Each structure stands twice: as C-alpha cells, then as structure tokens.
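Undergrad: next come a sequence and a model predicted from it.
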Amino acid sequence: MMLAGLHHVQVAVPLGAEDVSRAYYVGVLGMTELPKPPVLAARGGCWFAAGNLEIHTGVEEPFAPARKAHPGIVVTDIDAVAAALTGAGHEYTWDDTIPDRRRMHTFDPHGNRLEFIQQ
C-alpha cells in the first residue's frame, strides 16, 4: 500500500492565537511544542506533538472553527483526559454510539472539534 500513516493534523486558528493554543495543547493536553521552520513560523500558528501525534495550528483569515470535521486522537487513559479538561474548565461529551469504544468530543478554545478515543 502506498499510504504509510498520518503525520499530522492541522486545525485552523485566528490570527494571534498562539498563546491560547499553547495554554490548551501544552498546558491542558500535555503536548510539547515543536519549533516551526522560520519561513512557516512567519505565517503564525504553532506545532505540537505527543508520541507519534502532531497537531499543527494554522492561521486562517477569516477564521471559522471546524465544528464537525475533527481529528480522532487515540489516548491511553481517556479518564485522565476528561479530568484534565474538567480541571481546566473545558466541557466534553461522552459518545457511546460505537460499541466497545470509549470516546468523547470536546472543542479546543478556538472552537475546533476534537475526538478522543480510548485504545
């Protein structure tokens, strides 16, 4: 097969949203910020990583959050994610529509939908 995996997912953010993105993706979700190449850093946004997962935030003007489209993020402890979200004042909803799969949906502080799935 030609396809070998997924390198990253990009979510749109408004201009000047880097500090809010860092507070959420690093402060709440525990990701690490990656340095962007200078030519890309000039465009704004941030890159974050946890294990093999990368989430890139990219400035989009005019900005409109993705309310339906979303990355599905595999987690090892969904209850810890729920606790981190609750502790930081972020809401989430459990979704039991797929049998034998614990998952939840939330929105990042920019309004982009995220799904977390327990492996």
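TA: Structure received. Numbers count the residues shown, from 1 in each chain.
Undergrad: switch to C-alpha atoms for all contacts and neighbour counts from now on
TA: Fine.
Undergrad: output the contacting helices and strands for the longest helix along the chain.
TA: Of all the segments of type helix in the chain, defined by DSSP state H, the longest one is helix 78-87. Helix 78-87 is packed against strand 113-118, with contacts defined by 3 or more Cα pairs under 8 Å, 6 or more residues apart in numbering; DSSP states H and E.
Undergrad: now the angle from the strand it packs on to helix 78-87?
TA: An angle of 140 degrees separates the directions of strand 113-118 and helix 78-87 when computed by axes from the mean of the first three to the mean of the last three Cα atoms, to 10 degrees.
Undergrad: the structure to be compared is supplied as follows:
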Amino acid sequence: MTSATIPDFAFDFTFDGVHHLHLAIPPGGEGLSRVFWGDLLGMTELEKPVEPGSLGGCRFRGGRLEVHLFVESDFRPFREARPAILVRCLGDLARRLEDKGHPITWEDGLPGFDRFHTFDKVGNRLEFLEPCS
C-alpha cells in the first residue's frame, strides 16, 4: 500500500523509536562483537536468555537501544542494507571511533541530519545519525 492509497480513517498509533536491532554475526563472532559494542561503543552486555537450538550470540544495551546479535552459520554481513541509529553528540561518537582506529565515512544526502557510516568488527554496515541543530 502506498501513501497515495491510505484509507480515509484515522490511525490511533504512532511509532516511537526502536527497542532493539537484531543483527547476525558469524560463528565465534561474540568476542569481536564484545570489542565493538561493549568496549568501543560502551554498551552494557546483557544476559542472553537460553534459547533451544541457539548457536550463541550476545546482547547489549546503551541508552534506549538494545542490540541482539545472533549466530548465523552461513553468515554474510550487511554491506549496503543497514540499521540507522539515532545518536546524541554524534561528533563525540565519531571521535571515539576514529581515536580507537575505527574508520568512519561521513555522508551527505539526508536533509536535516548529520550522519556517518562504519562497519562493526564482523563486517555489518551501520549508520549513525543526529538531527542537525
């Protein structure tokens, strides 16, 4: 359904952010994920519930965002598709990543936002952005 075909009735819901991202990692990728999401970005690792048939993984929380990482045996990282994560003080995050030797690429093209792209330690593309002031 396109915006041109939305019915003539009112909706009683709104979207209010994202609770968590669910990203794949390769088998044995938990250590690299802990370095990126925990050590580098400063997120807190959460206890991961035991799930039948689970191959592993880990979870992190920072601010109002959780990142759930699951092991995928035939893992292929996101190269173009990516989550876009809203950040306060984007410049501080960019400096943190660069100071730790982690490359970022600033991007234009999204009016009203400053943003950059980077890759996590297992190759997933990530976008971080902040509304322009």
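TA: On my side now, so go ahead. All of these numbers come straight from a predicted model, not from anything done at the bench.
Undergrad: please state their TM-score.
TA: The TM-score (TM-score structural alignment, normalised by the length of the first structure) is 0.90; 119 aligned residues with a Cα RMSD of 1.9 Å.
Undergrad: matching residues in the second structure for the longest helix of the first structure?
TA: Aligning helix 78-87 of the first structure against the second structure (TM-score structural alignment) gives residues 90-99.
Undergrad: would you mark the buried spots in the longest helix of the first structure?
TA: Ile78, Val81, Ala82, Ala84, Leu85 (16 or more other Cα atoms under 10 Å).
Undergrad: now swap in stretch 88-107 of the first structure and tell me
TA: His90, Tyr92, Arg102, Arg103, Met104, His105, Thr106, Phe107.
Undergrad: same deal with stretch 42-49 of the second structure?
TA: So stretch 42-49 of the second structure, judged by 16+ other Cα under 10 Å, has buried residues Met43, Thr44, Glu45.
Undergrad: aligned partner of Phe119 of the second structure in the first structure?
TA: Aligned partner of Phe119 of the second structure by TM-score structural alignment: Phe107.
Undergrad: all helices for the first structure, in order.
TA: 18-22, 38-41, 78-87.
Undergrad: ok, the equivalent of His7 of the first structure over in the second structure to His68 of the second structure distance?
TA: Matched across to the second structure, His7 of the first structure falls on His19, judged by TM-score structural alignment. Remark: distance between His19 of the second structure and His68 of the second structure (Cα to Cα, to the nearest Å) = 10 Å.
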